[in-house]
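Peer 1: structure, please.
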Amino acid sequence: MSKSLNSPTARLLQSSRLFSLPRPLPQPALETVTSTGIYRASETATLPYPTQQAITTPASSQFRGDFGLKRPLPSKAIKGRPHLRIRAQDNSAHITDFESALNHTQTQAKWQQMGAPLLIKGKRDTFTNNNKSITSVYDATVDNTDREAVRLAMFQSSDASSQSRRNGVPSSQPQATKRWKYGGPWITGMQEGQFATWLSRSGLQERKKEFRTFLIQRMLERRVRNEERVLREQGERRALSAAQKETFRAEIESNYDTELKRLRDEHEIQFLGSEMTAAICDFLDLPGIRGQVGAGDIAATSALQDELTSGLGASDSGPPSTHPGAGLGHVRSNAVMENHPFWGPQAYASPVLARVVTPRNNYQGSRYQAMIGVGGVVTNDPVGNSGRQDRRHVAPTEYNEENIPEQYLDTDRMTTVIDTDLPGGNKTWVHPQTAHIDERGRIRLDVGRGDQEAIAVKRNKVEPIHEARSASSRGPAPYAPQASIANFGTALPDMRRAGPARSLTTGFDEQVPQRPRRESETAAKIRELLGNAPKR
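Peer 2: Purely as a prediction, here's the structure:
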């Protein structure tokens, strides 16, 4: 037994790539609080983000069950499963535990096909209730993990802002450089026991001298930056010499105890918003820490405090658990135009067919938006309770392969009532717009209702395309409301415009065949006039 374990083949297998798969991430919490206060958990629900790495193999190797493991997997168990996740390899019972990973790999494939850009969730403006800016997760101000890059960007931004104030123009500098990954834990989200354990294992007592050197260097950089700013305001564009910097360093080292006492006194007044807290977070590489707004804080409101601590990574929910893009796609913007091979450039992106999970509630409750599933993600219908229902599409008595796709065009009916007789369930066309990843690693998708012309191009239907173009030039098509009690201010519908939409090219098509006949009549008339003319 020991001879086989120490053989060259065994050592090669033990040091192979698949024998050193990364450790799985912690399981996300799937418990939700119901209206009765009871926690409801699900053991079979799809996780909001993958926790184990998915592996695949070529088709030739998959036929033999070869996934690079020690032994091939049974062909019946992996049939139709090109992606697997390995839970255990040769455990104590000599069993390889695996399962299909299509629930996450197919989601990634769908998102790459949709092409929805991943953005940073911006803060809403207090007055307009709109996002202030649209920032991609792959911008240089967001997608970085280097501590020095953030520190240098902070110095450059302060110099740019002072230059703009001196010139009397608003600053056009980009937003503050942020990080999405830190070396230290998020202290605000730790329990008291976890914080005590971290303090005992971090070895902070042995790093006092290192912190003193770090604090002196931080004070020196601030002193040099202030002196250079004063020189620029006086019109002298020059940097401080090395001798002047050494002089400042000697002054700071001699007055270190006084400066340290000043920082501690400010900390007693400003608490977590003090300069000492920022220095400790920078030294230990911790996310920004933000406390409650108090009487001694500089920021009197929570909105101002959010603005001041936005560059430090301070938030109520903590830093993100994954990369802001989560590997779903690498598109930075949706400012692209699709070019159809026959219909040419399109005003809207290609729509996708979404499944209605929960209809909207028109009468009671706060669920005024329907919940739809797009690309493996559940999101809300962009349109809530509509005052006008489209009555042009009525459910047929029987469904077949021809009229089922036509039912998906009536978005209001699909999102209002679940039709149990419709094969495949209620579906509707939507346009994926933008998405972002929240702090818990969950995908938040924003969609828009499908455009009629874009849907017609997607379905390759010629007549609906002409009808959509003619309707866009005439405005929305009228509809005949159902019989109801008369109400003041309600008139009968205009039945003259309630007929089928006419094509804008109908008159032109009718006049084209008449052109040769008119030309021949004109030529005959000219010859007749020339024949009756008097001879000279």
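
Peer 1: rest of the way, CA atoms for contacts and neighbours
Peer 2: Fine.

Peer 1: got the contact list for Phe63?
Peer 2: Ser75 (CA atoms under 8 Å, 6 or more residues apart in numbering).

Peer 1: switch to 10 Å and redo it
Peer 2: Contact analysis of Phe63 by CA atoms under 10 Å, 6 or more residues apart in numbering lists 57, 74-75, 78-79.

Peer 1: and this one, so I can compare the two:
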Amino acid sequence: MGGRAVSPGGALLRTSRMFSIPKPLPEPPSTNLHIGDHKSATMTRPYPQHQSITSPLASREKGDWGLKRPFPLKSTMATSTPFIRVKQLDTVENVTNFASAADHSLSLEKFQELRVAMSVPHNTDKKADSSSRTELWHKSVFEEDMDVTDFKAGLGDDRRWKFQGPWLARMTEGKFIDYLDKKVRPKRAQFRALLKGKLADDITTSQNRAAIEAGKEAPAKIEAKDISEEQFTDYLRSLRNDRVTLYALVSKFLDLAPLGQPVGIIQTFWSNRDSLASDSPYGKSGPPPSHPSAGISYLRTSSFMENHPVYGPQGKRTPALARVVYPKAGPVPPKLGVGGFVADAPPGDNEFNFRTMTRARISSNKTMLNGIMHLDTTTFGGAKAYVEATTANVDPSGKVVLQLRETSAEAQVVARESKGLTEIYHDGKTKSYTPTTPKTTGQQSPRTTSQQATRISDETRWNRVADEILDEPSRS
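Peer 2: So this is what the prediction gives:
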């Protein structure tokens, strides 16, 4: 027996965005950047996969959430965070499978309270000069030369964040082999035809330049069909030895995500116009899976001044109270929890991290925060400290990378006074201690080692892609 017929109006409502729930996003994959990720059924995912739904109190008291059946009051009213995510509208038991969505909803509210502007990652491969921005300046993801998705956008083509091809360093070995078989090898003939056309243009340009220097008439234009097999074979051999030019051609042909400077190639080789993503901010870190803002902040800059109702304009923004969630372990910096996000402690000589060379000089007037060197089990709720969030960006796995810096003592006192914890000019001494001098080792920072391994793996995969696409096309 056939299904019940639906009227045209009913079918339109069912497929409309007003009455439909978007499909959930796929499960976040574990990448080589986060090999140590441990998945569980109850862990908070790096990004929300389902739409968060809420309902006003008058409707919530009746179990009305705008869906086809009412929800039980016992599980939806006994909470101060009325946010749910619908996993399945209809199950085999004719019920709606839903769960709380307070984790990501509250994290979004807390992040927006920080008033942080999203920025593009810094390209540490390029040395700062008078024409490029320094580490003190964070460029917004909404700038016209950065917020580009068009492949034919001219200068913005190297700085765009969306690509048709994958980021090779993020792919697993199985997916990479599958990409070579299904996407790269079938395009060999097309790529070789493109190379013949480029070789013909190069020969024509060279002949025209020689004719102009000799004062002769320019010869006829060389076509791709005029290229002999010997000329083309020699050209392929030169390309295999010139990896910089080959990377640029393969990248534009397959529209691959940008590649950072390969290991062992001199910086001056990357100064030509056709260098591979020389100005791309995602050359080392990789492109984000969505818009670089991730939809969590639409501020273009964090350069604004707060005005206190009593003390007037403030030199520092209102700091946020951070919790020490992971103490310092060797070269690994301590981790702080700020507004539902985990970030590295502010760098430099401060209460979070003392440098061995300057510790003797500053130990007289600075002390290290509790919980930094060892887990603090005596302080109620864990060790806490005020920090200032400067900027944030999204990494290739969809996680928000928050950057912090040390705030001033005056801003901390003003923040505590607003909560009734202290009074201005009458703040007592805080509980702190001075740790012993840590032992220094020759161990290399694991972050540097991970980045270098990622770049080496990325370059190896680029070589394999280039070799595959340069081979003879299959006769079958």
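
Peer 1: rewinding a little: just among the contacts of Phe63 of structure 1, which is most surrounded?
Peer 2: Highest neighbour count within the contacts of Phe63 of structure 1: Ile78, with 17 neighbours (other CA atoms under 10 Å).

Peer 1: could you check how far that residue is from Arg388 of structure 1?
Peer 2: Distance of Ile78 of structure 1 to Arg388 of structure 1, computed by CA to CA, to the nearest Å: 51 Å.

Peer 1: and the strands in structure 2?
Peer 2: Under the criterion DSSP state E, structure 2 contains strands at 52-53, 84-88, 97-100, 117-118, 307-308, 312-313, 320-326, 335-338, 341-344, 384-394, 400-406.

Peer 1: superpose on structure 1 and give me the mean offset of the first one.
Peer 2: With mean CA distance after the TM-score superposition for structure 1, strand 52-53 of structure 2 departs from structure 1 by a mean of 2.6 Å once superposed.

Peer 1: so who does the closest residue to Gln451 of structure 2 other than its chain neighbours touch?
Peer 2: Of all residues not flanking Gln451 of structure 2 in the chain, Lys284 sits nearest, at 8.0 Å (CA to CA, 6 or more residues apart in numbering). The contact partners of Lys284 of structure 2, by CA under 10 Å, 6+ apart, come to 121-125, 169, 258-262, 451-452, 454-455, 458.

Peer 1: which among those residues gets closest to Val338 of structure 2?
Peer 2: Pro121 (20.0 Å; CA to CA).

Peer 1: in this structure the closest one contacts Asn393, no?
Peer 2: Yes - counting by CA atoms under 10 Å, Pro121 of structure 2 does reach Asn393; the two are 6.7 Å apart.

Peer 1: of these two, who's got more company?
Peer 2: Between Pro121 of structure 2 and Asn393, Pro121 has the larger neighbour count (other CA under 10 Å), namely 24 against 21.

Peer 1: quick check: the gap between that one and Gly286 of structure 2.
Peer 2: Using CA to CA, one obtains 9 Å as the distance from Pro121 of structure 2 to Gly286 of structure 2.

Peer 1: which residues are common contacts for those two?
Peer 2: Common contacts of Pro121 of structure 2 and Gly286 (CA under 10 Å, 6+ apart): 280, 394-395.

Peer 1: selection in PyMOL covering whichever of the contacts of Lys284 of structure 2 are buried, please.
Peer 2: Buried subset of these, written as a PyMOL selection, criterion 16 or more other CA atoms under 10 Å:
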select buried, resi 121+122+123+169+258+259+260+261+262+454+455+458
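
Peer 1: re earlier: distance to Gly66 of structure 2 added to the shared contacts of Pro121 and Gly286 of structure 2, as a markdown table?
Peer 2: As requested, the shared contacts of Pro121 and Gly286 of structure 2 are exported to a markdown table (distance: CA to CA, whole Å):
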| residue | distance to Gly66 of structure 2 |
| --- | --- |
| Ser280 | 45 |
| Val394 | 33 |
| Asp395 | 35 |
